[in-house]
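> What follows is a protein structure lacking sequence information:
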């Protein structure tokens, strides 16, 4: 039984580190869009992207500390972030505002899918604290996605 729990915890830690990488990547992309958005909705989108970037940024430390509380190691460099994230790079500074919104929506939905997939891992590891955090983080990501989806309606 101990091996099963150890394996479950290792799988959970791997996904937490993936979630950490996703948040780093999503933070950078959202700030990129915050800095480069143009058009008639500039002010509203500039402010929304900044609000969302700050929310994502504030989760980074919480996710990393959860990994450390599980007596594991976090990501250590941009290289490890790049290897672990499911968020695709976006190097363009000239995307249309609608394309920025759609891309951030897709990225937040990617984060939501990862979060929901982690629930079983937390349960298998017997990690109630992570399980509860996943609910909070899912709610936050779903709210970001809702705001973005509403802009495209």
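On my side now, so go ahead. All of these numbers come straight from a predicted model, not from anything done at the bench. Residues are numbered from 1 along each chain as shown.
> CA atoms for contacts and neighbours, from now on please.
Will do.
> is it true that residue 26 touches residue 56?
Yes: between residue 26 and residue 56 there is a contact under CA atoms under 8 Å: 7.3 Å.
> which element is residue 112 on?
helix 97-124 (DSSP states H and E).
> oh, I was asking about residue 67
helix 42-69.
> What is that helix packed up against?
helix 2-36 (3 or more CA pairs under 8 Å, 6 or more residues apart in numbering; DSSP states H and E).
> picking up where we left off before, relative orientation of the helix holding residue 112 and helix 2-36 in degrees?
160 degrees (axes from the mean of the first three to the mean of the last three CA atoms, to 10 degrees).
> What's the first helix or strand after helix 97-124?
Later in the chain than helix 97-124, the nearest helix or strand by DSSP H and E is helix 128-152.
> can you list contacts of that next one?
52, 66, 98, 101-102, 104-105, 108-109, 111-112, 115-116, 118-119, 122-123 (CA atoms under 8 Å, 6 or more residues apart in numbering).
> this is the other structure I want to compare:
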């Protein structure tokens, strides 16, 4: 099967956000300070590893569908839907907010192409499901750092 232009464009958008998620995650990983530093530092490595794994899976799926992935830095800078990572040292609380936002935005990109991908190539939705499941779990687990209990 050969990817339609719409399918290739959608997968490219997911690829870009996954690459940027790994970059945002590493920037936070290197520059967080404050309470619960070590746990968040380690969690960020898990997010980065997952983003990189999913990046490779999507890029290789694109090639299997005869589409050409573009992971160049200029492409990421121009087309990512994620907010820019903060420069300098950031608190663990700021990192939690930034990473949860990046995870949620990446999931939104995946969900945004899901129906079109399902119509064009249902097999690729298996990969998208894995991305959604893992990134939503990371969002919940990292976001729990700042959640308030229902009873004090």
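Here it is on my side, so go on. Predicted, not measured: the structure shown is a model, and the values here were computed from it.
> State the span of structure 2 onto which the helix holding residue 67 of structure 1 is aligned.
Aligning helix 42-69 of structure 1 against structure 2 (TM-score structural alignment) gives residues 37-64.
> Any buried residues in that stretch, and which?
Residues of stretch 37-64 of structure 2 classed as buried: 37, 40-41, 43-45, 47-48, 50-52, 54-55, 57-59, 61-62 (neighbour count, 16 or more other CA atoms under 10 Å).
> ok so, going back, next, the angle helix 128-152 makes with the helix holding residue 112 of structure 1.
160 degrees.
> What residues in structure 2 pair up with helix 97-124 of structure 1?
Under TM-score structural alignment, the match for helix 97-124 of structure 1 is residues 92-119.
> The matching stretch against structure 1, how far on average?
Comparison of stretch 92-119 of structure 2 with structure 1 after fitting gives an average deviation of 1.1 Å (mean CA distance after the TM-score superposition for structure 1).
> distance between that stretch and the chain's centre?
The gap between where stretch 92-119 of structure 2 is centred and where its chain is centred comes out at 6 Å by CA atoms, centre = their mean, to the nearest Å.
> And that stretch, what's buried?
92-93, 95-107, 109-111, 113-114, 117.
> what sits against the nearest residue to residue 31 of structure 2 once chain neighbours are set aside?
In this structure, residue 31 of structure 2 finds its nearest non-sequential neighbour in residue 89, 4.8 Å apart by CA to CA, 6 or more residues apart in numbering. Neighbouring residues of residue 89 of structure 2 by CA under 8 Å, 6+ apart: 31, 32, 33.
> Apply 10 Å and report the result again.
Counting by CA atoms under 10 Å, 6 or more residues apart in numbering, residue 89 of structure 2 touches 27, 28, 30, 31, 32, 33, 34, 95.
> Repeat that for residue 89 of structure 1.
Residue 89 of structure 1 neighbours (CA under 10 Å, 6+ apart): 25, 26, 28, 29, 82.
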